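Novice: Got a sequence here, can you build the structure:
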Amino acid sequence: MKSFLFVPVAVASLVMLMATADKALAQSTVGLRLFETKCASCHQSSQNKKAPDATRLRKMTPEAVYAALSKASHAQIQGLSDDDKKMMAAYLGGRKIGITEIAAAKTMPNQCTNDPPMGDISAGPMWNGWGVDPTTNARFQPASAAGLNAAQVPGLKVKWAFGLPLAEEAHSQPTIAGGRVFLGSDAGTVYSLDAGTGCVYWSFQTEGAMRVAPSIASVTGAGSAKYALYFGDQKANVYSVDADNGKLLWKVKVDEHPVAQITGAPTLYEGRLYVPMASAEERTGGLSMTYPCCTFRGSVTALDAKTGKQAWKTYIIPDPPKPAAKSAKGVQHYAPAGGAVWAAPTVDTRHHALYIGTGDAYTEPAGKTTDAVMALDMDTGKVLWSVQDTEDDAWLSGCGGGGTDNPDGISENCPRPLGPDYDFGSSMILRTLPDGHRVLVAAQKSGMVWAHDPDQNGKLLWKVQLVDKLALGMITFGGAADDQNAYFGLRSGGIAAVSLKTGEKKWFTPLPGQVPRGPEQGQTAALTVIPGVVFSGGWDGILRAFSTEDGHQIWEVNTAHDYKTVNSVKANGGSMASAGPTVVGGTLFVGSGYLFGAGGKPGNVLLAFTAQ
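Specialist: Below is the predicted model:
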C-alpha cells in the first residue's frame, strides 16, 4: 500500500459531506476541514493516474486509511495528531475506526451462555423486515403476533436496554424471529440478541453504516446454515449471513456509484431480494462548487437470495447521465440524474409486481418517473406502469437559503428553478378493503397522501393534504394501516388518521406544548399499529401511543435519557425520527437516537418494553 493517499478532491469532498449529513455536525466539520486543508491541494487533479477513484476509496477500511496516514511522511500531513488521522480515516472508510474490536459481541459481558440452534421461526410470532408483511408493508401487527392489547399499553415499562457501541443513532429497525432480535447500527455492526433478556449471541461487521431492517428466511445449500439473515449498508453492499452464528454466506456490491447508499430495507420474497438504491448525491451535490454533479440514478435490483446473483436491475431514470453544460470554473455537469428509491418495495402477489415510490430529480427537467409511484414486474424488472404525482421537482440540498449553506455562493450544480423536494420517502402501503377493493397508499414529503388503484394501472382514487405545505408537514419514513384507516405522523407535529376507502380525514391529534416549527417537534418516524393502538416516536424522544378509534393519547414514555444496559455499554436515548417500533410476543422493541436535521438528539440504545 502507498504511504499516502491521492484523492480527487471534488468526489472525495462529496464523500466527506455525505458523512457530514448523518453525523454530529461539530465532529464532521473538523474531519472535512482537516481533509481539505491538509490533503486536497495535492489531490485536486482528476488527471492524476496514481489517485484511487472514489469507488476504490470507499472500499478501503478506516483501519487501512489510518495505517496509510500513520506511515506517511510528506509535509502536508505533518502536525496532524493521532485523533486527527482517525477522524480523517473514519470519513474515508465510512465508519469509525476500531469498531470491529470495540463493538464485537465477544467483548461484551452479557454473551448468551445457552446458544442452541434456532428453531422453526414460523412456529412463533415474528416481525420480519420493514413492514411485517412485504405484501402489504402496512406495519400492522395482528393481535395473535403482537401479544399486546390496548388495555396493557399504559403498563409498558422498560424490561432491558442494549447499548450500541460507538453509535450516534439507533437507525436500524429490529427484526424479531425465533426468539431472537436482529438489528444493525450506524457504526456498522449487526447484532443477534435474545429477545427475552437482551443477551448477545453474535455480531457481524459491515463495511459501512447499517440503517435498514434485516430480513430472515430459511436457506438450503449453504453449508450448515438453516436460516439466512439479509441486510444492506451505506456503501451499497448487500449481505447474507448465517442467522445462527453471523458467519458470512455471501456479499454483493449492488451499485458502483461512489455515493450510492441502501437506505430502505431490501424486500425478501420467495427466494429473491429486491434492493432499493438511493444516494448521498441529493444531500451534498448542491453544497459543492467543484463536484461534477449529477451522475446517480435510483434503481431496484433483484438478487437471488441463495447466491446473491443479480437477476435484473431497473433504473428509475432509464437514460444514463451524459455530459451537459460546464460551470464557470470549467466543472463538467451531467444529466439526467436522481429518482432515488429510499424505502422497501412492496409486493403485489395478484399482479406479480413490486410497488415503489421514487424521489425527486437532481437535474432539470425532472423526468416522468421522479416523484412517482411505479409498478415493476417481479420476474424481469420491466416497468408495468408509472404515475407521477408531482411534476417539475428537481432539487439538491444546499441550493436554497440564498447560498447560506455554501459560503462561496449557490453552486452551479443547483437546478433552476429549484423544485419543492417532495420525494416519496416511505414504502407503499397495499391494503384490501372489507368490500374487496384494494388501495395502494403513497405518502409524500409534501404532507400529501395519494391513493392509487393497483388493479387499474395506478389510477388515482383520492388524495388528501394533511397539513399546510408551508408548515413543514412532511411525511418522511411512513405511516401504518389497519383494514379501515391509514395513520401518519407529521414533521410539523401530530398524528392523523385517513379513511382508506374515501381519503376522509377521520381524526387529527396535535401534540401539546410544542412550538410551531420548533426543533423539538416532529413525528417523522415510521408508525406501527396493533389492534386499537398506533405507536409513534418523536423528535423530542417521546414514544407515544394513540387510540386508533379517535386519536386520544393513551400512553407515553420519554426515552431521551441515560440507561443502564445489559451489555454495560454507556448508552442514552435521543430523538426518534426514522425507524418505528416492532411489537412481537408481548414485547415492544424500539431504538432511540437520531441526528439528521435540525433538532436531532443523538442516541445509541435499543429498548425492550413489556407490560408490567
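
Novice: contacts and neighbour counts: CA atoms only from here.
Specialist: Will do.

Novice: What are the boundaries of the strands in the stretch 251-400 of the chain?
Specialist: 260-261, 267-269, 272-279, 299-304, 310-315, 322-326, 332-335, 346-348, 353-357, 372-377, 383-388 (DSSP state E, counting those that start in this stretch).

Novice: actually the stretch 51-200 of the chain, not the one I wrote
Specialist: Going by DSSP E, counting those that start in this stretch, the stretch 51-200 of the chain shows strands at 156-163, 175-177, 180-184, 189-194, 200-205.

Novice: most centrally placed residue in the chain?
Specialist: Centroid-nearest residue in the chain: T263, 3.4 Å away (criterion: CA atoms, centre = their mean).

Novice: Let's compare: structure for the following, please.
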Amino acid sequence: MKNLWLTTAMLLVTASAQPLWAQQTAGELFALWASEDGILTVEEWDAGIDSSFGEQAVDLGPITWDTDTDGIITMVEFEAGAESSGVFQELTATEPAPEDMDRVLANHNADTTDSAITLDNVGQLQQIWSVESEHPISHVPLIEGDRIFFADWGGTVYAADAASGEVLWQNTIAEPMTQWPWHGFAGTGATDGDRVYQASVEGTAYALDAETGEVLWQTEIAEDEHAGNQSRLMTWDGLLFIGLQSVEEPLTAMMENFEPNFRGKVLALDAATGEIVWETQLVEEPHNGVAVWSSFAVDPMSGTLYFTTGNNYTGEATELSDAIVAVDARTGEIKWAHQTTEHDVWTMAMPEGPDYDFAGGPQLFTAVIDGQPRLLVGAGQKSGIFHTWDASTGEPLWATSIGYGGVDGGIHGEASIGGDRIIAWSNNSYIHTAPPEQHPASIKALNPATGSHLWVNDKAQPAEINAAGYLSGNVYFLGSLDRSLRAYNAQDGSEVWSTETPGPIISSVRADDGRVFVSTGAPALFGDWAGGRNTVTAFGMPE
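Specialist: Sure, this is the predicted structure:
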C-alpha cells in the first residue's frame, strides 16, 4: 500500500490493516485506520482508530460510499458515491496534492490559505510599533495568539502584545560570552502556548512560563565549552529538538594556535522537564565539525525528524557533513542521510573546502510525480542549490541553482512553500563585511515537482543573511541587510512594496493577522558598513 495525500473531502477505505495518509480541514495530519465495525465516525477519524476492517461502507458524517470495482476511486466517482464491491488500491491523482499540512511542522514559512495582506492592500502597510534592545536581535518573532515572543544576543527573553508592541514581560536569563562573534540567543526558540523555549549559544536550554516569563527549568546541552545553539528549536509530541553549533570556526582566526574539537549533534529534550531524552552524534573522534545551523521539520505520520548539517573543521571530511539527515523523532535513530558536498573542510584559519553548509533547514511538501502524489523534503545550501529528496527514502529527485555560492553566498534561509510553488532566494558570492548593495540577491519561484523555473527575479535586492522570507497569500516578503523590507508578487516576482527598517534585518520574516514582523540588528562582526538599531518591528494596516 502506497502513502497517499488526499484533499480534505476525501476518505479512503482499504482491507489492509496499514495506515493511509489523510488530511483534515484544520490542516493537521492523521493516520487513518478503519473502525472495527466498518463504520468510521467523525470522532474515530479524529482519534485515528487502529483495528481490522472489512469491505463495508464507511460513514463520515453525511458521506457514505463503497469501494469501486476496479480498485480505484476517481474524483468523479467519489463525488457521485461509488456503489460497488472491491478493494481500494490507489487514488488517481488529478492535481497537485494539498498545501495545508501543518505549516509549522513542515517548515513552510508561508500561509496562503487565509491572508489579510493582498496585492491590492500591501502598499498600505506602515510601521505600527517597534521594541528596541541594547543587543542585536536575530531571533525569528514567535507569534502565539495575541502575543509575540523573541530574545536578544544579551540573553533576554521578551513577550509583547502583537497588536501594540507593549512589552508584557522580559527576563534576562543567560550570561552571554560577548567576546564571541555571536552570543546569547542568536538562534530562535519555540513555544507550545504554555511554555517558551530558548537555547543559548553558550550551551544552556531553558523553558519559561509563557504568561509570566518565570524560568521553569534549564538544562546544559553541550559539553564543549564553545558549543551551543544557533538553530531554530522545534517542539512535537512532548519533545523539544535542538541542534548544536560552535563558534570554533572564527575562533581559529581570533586565537593563536586554537585547535577546534567541536562535534555536532542533535538532542531531544522532554519539553515538560528539560531531561535529555536522546542525543544523536553526527561525527565521531578524531573528526570534528558537522554543526546544525538552521531549522527542523517533522513528518508526524512517520514520526520522522529532518535536519541539515554543515562542514567539517579540520582533518578528513565525514559522511554526515553538508548533508540532510532523517531520524526517528522519538529515538534519534538515523533512518537515512544524503551528503551533497564531499570533502568540505573549512575554518577561517584553514579554508580548505568551499564552506557549503546547509544554512536552510529541511521543508516538507507534496508534489505529483509520474501521476502519484509524493511527500518530498527540500533544503537550500550555501552552494546556491535548492535540493529535493523523497522524504521516505532519501532518493534525490531534483536540484536547482538559485544563486552563486560562497562563505556568505548561496542560500541563507529556508524557502517559502505555498500554492503551487516554492519561492527561494540566494545571495551571490557575498561576504558579510561588504556593503550588501554590492552583492544583489536573486529570487526564484520553482515548480515543486520538477524544480523548473516559474519565474526569476535576478539581482532583486541587496544581500540578506541567515533569514527566510515569508509568503502571505500572494505576497512574498523578504528582508535585507540594507535596512529595508520588500514585498514581491508571488505570481511573477515583481516588486510591489518596500519600506525602511530601523536596522539590518537579520532574522526570518513573519506575517500574521494582517501584520508583518521583522527583527533587526547590527552585530560588530558585520564591520563598518552596518548601523541602525536593534529591534523587533511590526508593520500593519492604518486604522
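
Novice: re earlier: reformat the strands of the stretch 51-200 of structure 1 as TSV; add mean neighbour count and distance to V9 of structure 1.
Specialist: Output for the strands of the stretch 51-200 of structure 1, formatted as TSV (neighbours: other CA atoms under 10 Å; distance: least, CA to CA, whole Å):
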stretch	mean neighbour count	distance to V9 of structure 1
strand 156-163	21	36
strand 175-177	27	39
strand 180-184	26	31
strand 189-194	23	29
strand 200-205	22	28
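
Novice: so which of those strands comes closest to Q444 of structure 1?
Specialist: Closest to Q444 of structure 1 of the strands of the stretch 51-200 of structure 1, according to CA to CA: strand 175-177, at 25.4 Å.

Novice: name the helices or strands packed onto the closest one?
Specialist: With contacts defined as 3 or more CA pairs under 8 Å, 6 or more residues apart in numbering; DSSP states H and E, strand 175-177 of structure 1 has these neighbours: strand 180-184.

Novice: corresponding residues in structure 2 for the strand it packs on?
Specialist: Counting by TM-score structural alignment, strand 180-184 of structure 1 pairs with residues 147-151 of structure 2.

Novice: Superposed on structure 1, what's the mean shift for the matching stretch?
Specialist: With mean CA distance after the TM-score superposition for structure 1, stretch 147-151 of structure 2 departs from structure 1 by a mean of 0.8 Å once superposed.

Novice: just to revisit the earlier point, could the strands of the stretch 251-400 of structure 1 go into JSON lines alongside distance to G458 of structure 1 and mean neighbour count?
Specialist: As requested, those are arranged in JSON lines below (distance: least, CA to CA, whole Å; neighbours: other CA atoms under 10 Å):
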{"stretch": "strand 260-261", "distance to G458 of structure 1": "28", "mean neighbour count": "26"}
{"stretch": "strand 267-269", "distance to G458 of structure 1": "21", "mean neighbour count": "25"}
{"stretch": "strand 272-279", "distance to G458 of structure 1": "20", "mean neighbour count": "27"}
{"stretch": "strand 299-304", "distance to G458 of structure 1": "19", "mean neighbour count": "22"}
{"stretch": "strand 310-315", "distance to G458 of structure 1": "19", "mean neighbour count": "18"}
{"stretch": "strand 322-326", "distance to G458 of structure 1": "31", "mean neighbour count": "13"}
{"stretch": "strand 332-335", "distance to G458 of structure 1": "28", "mean neighbour count": "20"}
{"stretch": "strand 346-348", "distance to G458 of structure 1": "13", "mean neighbour count": "25"}
{"stretch": "strand 353-357", "distance to G458 of structure 1": "10", "mean neighbour count": "27"}
{"stretch": "strand 372-377", "distance to G458 of structure 1": "8", "mean neighbour count": "23"}
{"stretch": "strand 383-388", "distance to G458 of structure 1": "7", "mean neighbour count": "17"}
